[in-house]
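# kindly return the folded structure for what I paste below:
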Amino acid sequence: MSAFERWQAANNRYLANEIAGLRARLERLAASAASDAAEPSWRQRWLKPAEASSPAAPAVAVVEAGEDADDAPTPALVVLARRLQLSDFERDVLLLCAAMELDTRIAPLCARAQADANKPYPTFALALALFDRPAWDALSPERPLRYWQIVNVHQSMTQALVASALRADERIVSYLKGANYLDDRIAPLVGALPEYDGDAPPSLQACVDAIVERLHAADAPIVELVGSDPASKRLVAARVADALNLRVCRIGADAIPQAPAELEALARLWQRECALLPLALYVDAYDADRAGSAGAAVQRALGAFSGLVFFDVREPWPRVARETLPVDVAKPLPAEQRALWLAALGDEHAPTAARVAVHFDFDAATIARAAELSLALANGDADQVPALAWAQCVAHARPVLDQLAQPVEAKATWDDLALPDAEKSLLRQIADQVEHRGTVYDDYGFRARMNRGLGISVLFAGESGTGKTMAAEVIANALGLLLYRIDLSAVVNKYIGETEKNLRRLFDAAECGGAILLFDEADALFGKRGEVKDSHDRYSNIEVNYLLQRMEAFRGLAILATNMKSALDGAFVRRLRFIVKFPFPGLPEREAIWRRALPAGLATGAIDYARLARFNLTGASIHSIALNAAFLAARANAPLSMPLLLDAARTEFRKLEKPVSDGDFRWLERAEGAA
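So this is what the prediction gives:
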């Protein structure tokens, strides 16, 4: 028999003996009520001592013959009475109400003892007459029975308080029987923290040790976990709770009642649960608006909830009602992430562990899951692990990023670029710096010397259609990373403060998933500073400053694209690492673009690429003409021909509102005449 089974058996014997003693008391009170007709009515009899109030026969002890009383397990009723500070009388009232739920013989005895067949239930009047040392204030809202919702009073509009039915709370009855579970009024509001069985990285274990030491030295404060990685903060909280033998329940800021009365009821229930279970609370306010109604509810809750409370925030909140222990928690350090990957994948995959640790910024649990899934999918084929691990990492942040920015499918390659050699060289340098940043920052020791962040911020400047987006695609494709476009001309949200929040989520997700960010229309936000004329301008400047700060702190690649480099603020431009100019394509570049615009294997007639290159068009327009001409060929069920290309070119010129002269399309007219 297990220790719990032994305790449960002893607890059941104790409870049965206590209820047997209670039945004996009720029997004597019922007999007294039936035989003494000269006494006043039963409703008044509780005002003076009754014979039935004398102690019943001593309850049979839990301890069996020959058992040492000091070693006997403590019954649940005794534990509850001690933890919730019940008086002897209040404990007896609870026993009476609980017995009503556990023993069908109690109800008729209650009716007989009260000389009222309509009262087959406990009342306060019955308790006052039944037990020793009765106390009128036992039913006060401030005394434990009602304060902790141990006993509920069911009182009708016309019924006296002492004559109202008393009923034990279901959770309390279950506790007395040995079923100790979280109250079902709290359970739907909270959840468990994610499990992680591995060792905490040293930097996080240091946080755990510091918190545990502080909690051992003083009463439990609010532990304010500050930082941008909720997963690491949850791991710290879970390990602290493990060290203190506590179970952590997480509650979101949106689940905290905003009505004061509802919050007070929840706080009392939680405090009661903390007395019955080893609990700690994790208040998740990471995305909560401090200035909003949810933030105000969180502030009130922090003052109301007792016991150990972990408070998850991105940045420190103003002083709350209780003592607060702020602790900064970050993701595992780069070297720790590399060690986690190596431990999860195995020594044979050390190069893969090193590469993914450089490009992605994951917490310990995410690394463990990604590595486990990669090895499972590889099914013993070690050659597949590098690609599978990379794919798992890339896919991790996609769901969040897809909500915040426009994904760009990166298919273009270096061969698709039609740029001067100097610009191509700059683009390759950018890709190389992203690929080899781990070597430079960590192996060469430059990380310790960097004071402006480890990211790479670059500017692509040139007219629309000159290849800025394609260049971003080429870099993303070469590195195997996701690419997302953000339109900065619409970045300032009409709801003040939402832009900063969304940018924060965007940068966090991109940094985690190694994504490349392409900010379009950079001049819309980073133009030369002008006069602040209204609140919109003021908040625009706030968003600009925040974006600048995040770009410098961003450890990935951020690309800003503009059509008007001259309109950009000079101080901003100087903070960029690279500036790549995208000139209007010259004749050789246009011919190269034309040759790559038509897919290999496409059925064509004789194409005069030199003739087409004389059209003064950007690469984007050339690709548009090629696509439209292909549709014309499909309609005619004929090979793609020069006449169709020139016809599509004429349409493109008109779309761009460029002047169209007959001489530009004279070849087309000669071809038509010959036909």
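# use CA for all of it now, contacts and neighbours both
Noted.
# go through the chain and flag its longest helix.
When the chain is parsed with DSSP state H, its longest helix is helix 3-35.
# packing partners for that one?
Contacts defined by 3 or more C-alpha pairs under 8 Å, 6 or more residues apart in numbering; DSSP states H and E place helix 3-35 against helix 88-102, helix 106-113, helix 124-130.
# show me what the second one is packed against.
Yep, that's helix 106-113 we're talking about. Right, helix 106-113 is packed against helix 3-35, helix 88-102 by 3+ C-alpha pairs under 8 Å, 6+ apart.
# right, and these - which one's nearest residue 197?
helix 3-35 (25.7 Å; C-alpha to C-alpha).
# centre of the chain to the closest one, how far?
49 Å (C-alpha atoms, centre = their mean, to the nearest Å).
# one more sequence to fold, the one below, so I can look at both together:
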Amino acid sequence: MDDHSELMPRLELLHDRVAVLIENRSAGDPTATDPLRGLFLSAEAVTYLLDRRPDPVPGTDAYAAALRRPEGRLLSLAETFALSPLDLHILVVALAPDVSRRFEPLYGYLNDDVSRRRATVALALELAGLQTDQILARARFHPGAPLFADHLIMMDDNPHLSLPSRNLQVPERVVAHLLGDDTLDGSLTNAVQLIGQNDPDSLLDRNFTHRLANLLTARDQATVVHLHETRPGSGAAVAVAALLATGHPVLRFTSTDGKLVPALVREARLRQAAIVAGPLPDDPAGTTRLIQALETARVPVVLTGSAPYDPHWSSTGAPIPLEAPGPRSAPAQLWLDEFGSAADGLDLASTVSPYRLGADQVRRATRSALALAALDGGPLTRTHIQQAARRQSAPLLDRHARRVTPGVGWADLVLPAEPLSSLRELALRARQRDRVLGDWRMRTGGGRGRGVIALFAGESGTGKTMSAEVVAGELGLDLYVVDLSSVVDKYIGETEKNLERIFTEADQSDAVLVFDEADAVFGKRSEVKDSHDKHANMQSAYLLQRLEQFDGIALLTTNLRANIDDAFTRRLDLVVDFPFPDAGQRARLWHHSLAGAPLEPGLDPAHVATRFEMPGGAIHSACVTAAYLAAGRDGRVTHDDLWSGAEREYRKMGRLVNVSSF
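The predicted structure is shown next:
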């Protein structure tokens, strides 16, 4: 039997019962044929009302028997919401005008008011053969009764009307459900995504997903779980996969509007679905309201968010707090499956390995990369893929760090072989950390994360920040330089809070984080002589702990390596020393910096490189000065221009220029 044919026969039986009640009432009613009945009370009508006794109670008939033996969706509704036969009767009486308009004038007649064309509490009870003075009957209209607690029926809240006179109305979503329509509730359209099936996500931790699915189905009562996410969306993906594995469709609720929760819970119970809600609101009060509304939903509920679980959110302690598994890099095959032949000739494995994206994010990134390639009117390139992948990462660090889009590469570095080799190893570690630390289980205990942390040490201008930019460009990631002036705070504890925000946001982003002049916050701990020493040491202890838990890529730069605490050094993956350039390297730096400028024929900066001992940063500044001097006279860069630029940089460095020695 289909859903529609199962409801309509019960409405026909209800119509017969309404006809019996009308016949019984109109038999002695002197106003039965009065066209103004219900609008005007004559003396004769008043006398009739004073003498009137309750209408005969209809006996047990086919209608009552049908409600005691519901079928199809009525049966499912009764079982899901624990509805009694009387509840089903009230529901059918209330929804009758929404299905067939012929009930409206009949209800108006029985209500003694032609304008009251919906069932009232009194009419619903009369049609059941009950009176409004029966306590058990009235209890079915209590706010805590199943029909009203679960929002299957709405009732007038007009305080001027008595309970028997109040109108009953069934929400359109419930009517549509009983008629066989499974369209999502209109009020939830912009807040809920219905997920009935999903492609398996090969990036999820299958062991955790399986255990979560068992937890959500093993208990007698519906389970509420809170998944703490280290990266937005990672907990929701696991929750959806676990719930789909249990056979439940999923309602993915992304709104923070608590007013939608009653409709959400009703929708979930109508569909026998589970709820995945998140991210939770930022304000604790909003989170508390949302959780307390959902923890009594009587369906599996998974709450997700980046804030750790707070027991004060729940008055019952129902949610079970769990940690969602951290994200992993998507395998190149997943990208290749999405790109198809468009990626032929590209080294996808090295291009996409730095990105910690889920399967859905990979699909969005591939579509974006193909669109970028089409915009450029050429084939898909490594740059298109990296640009699209960066857009899928959470760009939260702009509030606390300066963003640098990498614009240099390996060819721009002039370094000895040893630091250059260390930089390439750094990029290798960033690409292969999931395999080595995850698949091969090489990560140490103690809660250590999968981050890659390196220290760049050397004099100012030797290329530390530029090398960080090259590494970020090689990995296809944005570079964020932390402004320590906005981090270090004179008030106790505030520096740690600022750093925690930066580390948390970096954990949620695919980016390279650079702490320039890191000795300001990563300095050596000292003997405690006063309260300032104590709190400085506490700050260092916090940083030691936080670095071990970090899952991103962090680079520390310092001009004074001796000032870095040894405990930090032991926790570093790499220490790269940037030496002061010798004469040969300085000559290469001069040539490289002048590569794009118009030069005087035969100009060789080797002589200037030999005479002026400067690091790469100062050499570049000297070349810029020389270029401005040449542009000012609309000519080419000459030896005198180079000499003038070098002298100026020498004086800026506090060095004396002994002209006679040159």
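# could you give the angle of the longest helix of the first structure to helix 106-113?
30 degrees (axes from the mean of the first three to the mean of the last three C-alpha atoms, to 10 degrees).
# quick one: buried residues of stretch 278-289 of the second structure?
278-281, 287-289 (16 or more other C-alpha atoms under 10 Å).
# re the thing from before, any idea which of the helices and strands packed on helix 106-113 of the first structure is most buried?
For these, average neighbour numbers computed from mean count of other C-alpha atoms under 10 Å are highest in helix 88-102, which has a mean of 22.
# need the helices and strands packed on helix 106-113 of the first structure in CSV with distance to residue 205 of the first structure, can you?
Below are these laid out as CSV (distance: least, C-alpha to C-alpha, whole Å):
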stretch, distance to residue 205 of the first structure
helix 3-35, 33
helix 88-102, 44
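# nearest to residue 398 of the first structure, out of those helices?
Comparing these by C-alpha to C-alpha, helix 3-35 comes nearest, at 47.2 Å.
# helix or strand next in line after the closest one, which one?
Next helix or strand after helix 3-35 of the first structure toward the C-terminus (DSSP states H and E): helix 42-45.
# that next one against the second structure, how far on average?
Compared with the second structure after fitting, helix 42-45 of the first structure deviates on average by 7.8 Å (mean C-alpha distance after the TM-score superposition for the first structure).
# pull out the buried positions in the helix or strand following that helix.
Later in the chain than helix 42-45 of the first structure, the nearest helix or strand by DSSP H and E is helix 76-83. Neighbour counts over helix 76-83 of the first structure (16+ other C-alpha under 10 Å) mark 76-77, 80-81 as buried.
# run the chain-centre distance for helix 76-83 of the first structure.
With C-alpha atoms, centre = their mean, you get 37 Å for helix 76-83 of the first structure.
# same question for stretch 235-255 of the first structure.
For stretch 235-255 of the first structure, the distance to the chain centre is 14 Å (C-alpha atoms, centre = their mean).
# same deal with stretch 437-456 of the first structure?
Using C-alpha atoms, centre = their mean, the offset of stretch 437-456 of the first structure from its chain centre is 29 Å.
# contacting residues around that stretch?
Residues from elsewhere that reach stretch 437-456 of the first structure (C-alpha atoms under 8 Å, 6 or more residues apart in numbering): 358, 430, 434, 551-558, 576-577.
# could you do stretch 108-124 of the first structure as well?
Stretch 108-124 of the first structure is contacted by residues 23, 26-27, 29-31, 33-34, 42-43, 96-97, 100, 106-107, 126, 139, 161-167 when judged by C-alpha under 8 Å, 6+ apart.
# try it again with 6 Å
29-30, 107, 162-166 (C-alpha atoms under 6 Å, 6 or more residues apart in numbering).
# which one of those residues sits closest to residue 468 of the first structure?
Set against residue 468 of the first structure, the nearest of those by C-alpha to C-alpha is residue 166 (76.2 Å).
# check the alignment and tell me where the closest one lands in the second structure.
The alignment partner of residue 166 of the first structure in the second structure, by TM-score structural alignment, is residue 168.
# its match falls within a strand, correct?
Yes: under DSSP: H, G, I helix; E, B strand; the rest coil, residue 168 of the second structure sits within a strand.
# that one and residue 336 of the second structure, how far apart?
58 Å (C-alpha to C-alpha, to the nearest Å).
# neighbour count winner among these two?
Neighbours per residue (other C-alpha atoms under 10 Å) separate residue 168 of the second structure from residue 336, with residue 168 holding more: 22 against 17.
# near the counterpart of residue 589 of the second structure in the first structure, how many other residues are there?
In the first structure, the residue paired with residue 589 of the second structure is residue 593, using TM-score structural alignment. Look at residue 593 of the first structure: counted by other C-alpha under 10 Å, it has 23 neighbours.
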